[in-house]
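**Student:** could you look at this predicted model? Sequence included:
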Amino acid sequence: MGAFKKILALSAAILLAMSLWELAQRYFILSPSYQTGKTPQDYGVRYQEAWLPIPKAEGGGLVHAWWLPAESPTAPAVLFLHGNDSTLHTDIDLILSLRRLGLAVMAIDYRGYGGGAWFLPSERSVYADARAAWQAFKKLSPQASKHLVYGHSLGGAIAMDMAAVSLGVDGVIIDGGFLSIADIAKSYTASWLPFDALIRHNFSSYSKLPAIAAPKLFIHCSGDEVVPMALGERLYQLSPQPKARLFMQGGDHDACYRRDGEVWAAWVASMAGKSDVF
């Protein structure tokens, strides 16, 4: 009986350790942020707020969305997906920069981010949130000439997952992207460490890339202090055609689009069919 109790105690300790490791990954990898602040209206930009319901099978709850319509219902439209430790409010300048290009823009806070109810997000939950947003986005912009998705940082991995399984994606823009969380961890430590086996919320895009038939634009800055440009280069090289890259010297992770705003604008506009750079 003593040996049996020891086995039970050891099993309980292992299960507890696994549960804590799972929770720690969800918290530190997804880094939910609760920052709020200015809205598009504070900048004189017309917008609508929406709360998108998520099925109970995916955990239930609501996804907070901003909808910034374009002047014309036929203008190209883009769904913006932010990264970890970010919200609609922290990324408002990038959201408004997309709107200034003449695009209709939907941007979302995943469950657990921004001013929504408390929720500890997971890889699965943010994928579900993006897919729900895509369906609402398509309904709001049925006449749009193109439907694009723009993902920044972790949002890039979410955008690639969505583009691999969702219909009607006309273009994918990945800003500060990577192939997996394990690759980022290895870039800061050693390539032989078993992060692929240890990390459950890995946001791996390796198997998804072949399914993304839409044109892809990869944006990266050499001064990116979070995701080394070498990882963005690897992502670009492994991605199937059609594809293009805008890799700029300098800049940083959170505001690479500001490194050369005119060039960034020209490439994004080209993806939207508003110029001929791409």
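**Tutor:** Received the coordinates, thanks. Residues are numbered from 1 along each chain as shown.

**Student:** going by C-alpha atoms from here, please, whenever you check contacts or count neighbours.
**Tutor:** Fine.

**Student:** assign a three-state SS to residue 197, would you?
**Tutor:** Here residue 197 is recorded as helix under DSSP: H, G, I helix; E, B strand; the rest coil.

**Student:** whoops, residue 3 was the one
**Tutor:** Going by three-state DSSP: residue 3 is helix.

**Student:** show me the contacts for it.
**Tutor:** By Cα atoms under 8 Å, 6 or more residues apart in numbering, the contact set of residue 3 is empty.

**Student:** now it: how far from residue 9?
**Tutor:** According to Cα to Cα, to the nearest Å, residue 3 stands 10 Å off from residue 9.

**Student:** one more: residue 100?
**Tutor:** Noted for residue 100: a distance of 60 Å to residue 9, by Cα to Cα.

**Student:** one more structure, for comparison:
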Amino acid sequence: MVIMISHTFCISDKMGDKIGEIVKKIIFCPFVQYPPLPLVPDLSDPAKFNGSGSPAFDLTNTTHLFITSPKDSTGSSRIGAWYFLPEKSSGRVEPLLETDTLILYLHGNSYNRSQSHRVGLYKHLIRQGFYVLAIDYRGFGDSSPVNLSEKTVVEDARAALGWISDKLGDKAKIIVWGHSLGSAICAHTVAEFDLETGGSSTVSGVILESPFNTMAQEILSFGLARMLSYLTDIPQLLEKSDLLFESEKWLPAIKCPVLILHAEDDIIVPFELGLKLEAEAREAGKNNIRFISFPKEERRGHNNIYLSDNLASAVKSFTELDCTSKK
């Protein structure tokens, strides 16, 4: 998530809106994908993105589907998704049991749900026996186009939770896992859900991978943005553009247990921002939170925590011991 913002000492509202749109494109980077064409990739056959190793993705354990999200002014409402079944399952999309655990995966900026490190994580989770639902927010992948904002991506995450309840029931443990920008979407989504339901939402646990505390702090972690920040009020610009992504605000409102995963050598979202997020949540009174760091010697960086030998035991301990009961 490389971000640069420029500004003049005094700009009109019109110019400010243009700058806000540029910042929005840089934060979300929906235009970054490989291959670059077609603009709407064909993600209907997950097996094409399987890569090497097991488990393989095919029609016996993977469903390509679309979820309906609230329509915007253009009628945009389609969310592309993959639903993965572990080997122990029946192979059918059917209600889950109390002994099952499903992970809703919310990816970060750029590319789509087929990016290699995301696929690597799905495979890791499937091998552990988890059900996995991976979505592309509107504006990404084969989902509908939309004018992206914090509001639209949170709407899409909530729509995915609604699909889980409607199609799979409310018996299974539901874990929401967000990576990078997805961690901020995750925190906002689950906190809002808990606030609306009085803490009795269907979410049993939250995993935040490589998270930051606020988008403003993430932007200011880049040298050029720091040099330019005296020319503009970055938090004000983000607020006007609906790009605040204030996880430090939302995390204390989440009732279920939270696990934070962060690599010490992360150069995209600095490790210190993850530590700051945990500290601020604890100061606000949230105690059911754990932080697991991955030493710089492991070289896991921003995207490769899924390759760590320690990840499986960390996730198993969290889902089986911390997330022991539904609220």
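**Tutor:** On my side now, so go ahead. Because the structure is a prediction, the values reported are computed rather than measured.

**Student:** which stretches of structure 1 form strands?
**Tutor:** 48-53, 62-68, 77-81, 104-109, 147-152, 171-175, 216-221, 243-248 (DSSP state E).

**Student:** where in structure 2 does the last one align, residue-wise?
**Tutor:** Strand 243-248 of structure 1 lines up with residues 289-294 of structure 2 when matched by TM-score structural alignment.

**Student:** and that stretch against structure 1, how far off on average?
**Tutor:** Its aligned residues in structure 1 lie a mean 0.8 Å from stretch 289-294 of structure 2 after superposition (mean Cα distance after the TM-score superposition for structure 1).

**Student:** and that stretch, which residues are buried?
**Tutor:** Neighbour counts over stretch 289-294 of structure 2 (16 or more other Cα atoms under 10 Å) mark 289, 294 as buried.

**Student:** which residues touch it?
**Tutor:** 257, 258, 259, 260, 261, 262, 263, 264, 278, 282, 300, 305.

**Student:** kindly recompute the last result at 10 Å.
**Tutor:** 206-210, 251-252, 256-266, 271, 274-275, 278, 281-282, 300-301, 305, 308, 310-311, 314, 318, 322 (Cα atoms under 10 Å, 6 or more residues apart in numbering).

**Student:** for residue 315 of structure 2, grab the count of nearby residues.
**Tutor:** Residue 315 of structure 2 has 17 neighbours, counted by other Cα atoms under 10 Å.

**Student:** could you measure the counterpart of residue 149 of structure 2 in structure 1 against residue 163 of structure 1, distance?
**Tutor:** Correspondence of residue 149 of structure 2 to structure 1, assessed by TM-score structural alignment: residue 122. To residue 163 of structure 1, residue 122 of structure 1 is 19 Å away according to Cα to Cα.

**Student:** and those two? which has more neighbours close in?
**Tutor:** Comparing residue 122 of structure 1 with residue 163 by other Cα under 10 Å, the one with more neighbours is residue 163, at 25 against 21.

**Student:** trace the more buried one over to structure 2, please.
**Tutor:** Per TM-score structural alignment, residue 163 of structure 1 is aligned with residue 190.

**Student:** which non-adjacent residue is nearest its match?
**Tutor:** residue 254 (6.4 Å; Cα to Cα, 6 or more residues apart in numbering).

**Student:** same check, this time on residue 128 of structure 1
**Tutor:** Closest residue to residue 128 of structure 1 apart from its sequence neighbours, by Cα to Cα, 6+ apart: residue 58 at 6.9 Å.
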